[in-house]
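Peer 1: need the 3D shape of this:
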Amino acid sequence: MLTMKVRIQTAANQTEVEVVIFAPVDSHEAQSIKTLLEKVPSETKSLTFYQGTTKYYLKPSQILFFETDGRQIHAHTINDVYVTKHRLYELEEQLPNSFIRISKSAIINVDHVLSITRSISNCLVQFQNSHKQVYASRRYYKQLQERLNEMR
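Peer 2: Next comes the predicted model:
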């Protein structure tokens, strides 16, 4: 049986919650706790998106993936496509752990992944309840596979 100490320490200058796990080397229990904590939904604020002159406020959980098209970043939901003024690197920093970069030009929400079809040159990612799909590059495939295994 796993015995565990839990301690909360507060600090006046602390601006966000930080969790540190002290564990023996190669502790499977510590890895399980880390995975569970990462799944806890964060109070991520809505992001601003645009369609023409209309401004929309969407939660990140509604987004299937982000991709670049020329100099614009498009956010894809199940039924719509929006434009955002953020760059991919900015989105990577702001988005919850369920998002991962899969190529130089795309970030996906692994919570919405239905399937991955791997070929010699690339990897096709398909999404639940949507006809939309995006390609992952070979360079990011291993990270994508690891993240999907962690999340499932």
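
Peer 1: please make it C-alpha for all contacts and neighbour counts, starting now.
Peer 2: Fine.

Peer 1: show me what the one helix or strand Gln143 maps to packs onto, helices and strands only.
Peer 2: Assigned by DSSP states H and E, Gln143 belongs to helix 138-151. Applying 3 or more C-alpha pairs under 8 Å, 6 or more residues apart in numbering; DSSP states H and E, one finds that helix 138-151 contacts helix 28-39, strand 99-103.

Peer 1: ok, and what's touching the last one?
Peer 2: In other words, strand 99-103. If you take C-alpha atoms under 8 Å, 6 or more residues apart in numbering as the criterion, strand 99-103 is touched by Glu92, Ile107, Ile108, Asn109, Val110, Tyr135, Ala136, Ser137, Arg139, Tyr140, Tyr141, Leu144.

Peer 1: this one as well, want them side by side:
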Amino acid sequence: MKVECKISPDYKEPYAVLYINRMTHGIAGIISLLEKEEMDSLTLIGAKEKKAFFLKPEEIVLVRTEGREIVCYDKLKNRYMLDKPLYELENILDIQFVRISKSSIINIHQINHVEAGFNGTMEVVMKNGVTDYISRNFRKVFKERLGLK
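Peer 2: The predicted structure is shown next:
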């Protein structure tokens, strides 16, 4: 891959353009790293009632797939549609978020409580009342992130 970097005080903020013939996991990772560079000013855009809302990560309680849509819930239980895939959101969101299943990511600072569920799952109830399940495959990582054994 050829890489070109131009440095000038005339540039107000970094801007990258990639010319690719197909998306690969490596390129997706590079894009995620570049986007993380702007983490302090990270704001997601969520759609609700044909309006665009700017959401800061600390306002987000849960992100998950619902059917074919990627949605998030905020502290007031408002539901927004997002335009980024879940794997990309997982890479963008910071350390306060943890993946709990193939289809959900939660803000660990917004957990109200966790209960044992069926088939080795655990139900997590968020402070805003939204519930989801921590699958067996993600339980170990979840417990480690909370400092549990």
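
Peer 1: any chance of the contacts of strand 99-103 of structure 1 in JSON lines, plus distance to Leu47 of structure 1 and neighbour count?
Peer 2: Converted to JSON lines, the contacts of strand 99-103 of structure 1 look like this (distance: C-alpha to C-alpha, whole Å; neighbours: other C-alpha atoms under 10 Å):
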{"residue": "Glu92", "distance to Leu47 of structure 1": "13", "neighbour count": "15"}
{"residue": "Ile107", "distance to Leu47 of structure 1": "15", "neighbour count": "24"}
{"residue": "Ile108", "distance to Leu47 of structure 1": "15", "neighbour count": "25"}
{"residue": "Asn109", "distance to Leu47 of structure 1": "15", "neighbour count": "21"}
{"residue": "Val110", "distance to Leu47 of structure 1": "18", "neighbour count": "21"}
{"residue": "Tyr135", "distance to Leu47 of structure 1": "24", "neighbour count": "17"}
{"residue": "Ala136", "distance to Leu47 of structure 1": "24", "neighbour count": "25"}
{"residue": "Ser137", "distance to Leu47 of structure 1": "26", "neighbour count": "19"}
{"residue": "Arg139", "distance to Leu47 of structure 1": "28", "neighbour count": "12"}
{"residue": "Tyr140", "distance to Leu47 of structure 1": "25", "neighbour count": "15"}
{"residue": "Tyr141", "distance to Leu47 of structure 1": "27", "neighbour count": "18"}
{"residue": "Leu144", "distance to Leu47 of structure 1": "24", "neighbour count": "21"}
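
Peer 1: sorry, back to before: would TSV of the helices and strands packed on helix 138-151 of structure 1 with mean neighbour count and distance to Phe66 of structure 1 be doable?
Peer 2: Conversion of those to TSV gives the following (neighbours: other C-alpha atoms under 10 Å; distance: least, C-alpha to C-alpha, whole Å):
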stretch	mean neighbour count	distance to Phe66 of structure 1
helix 28-39	13	21
strand 99-103	22	9
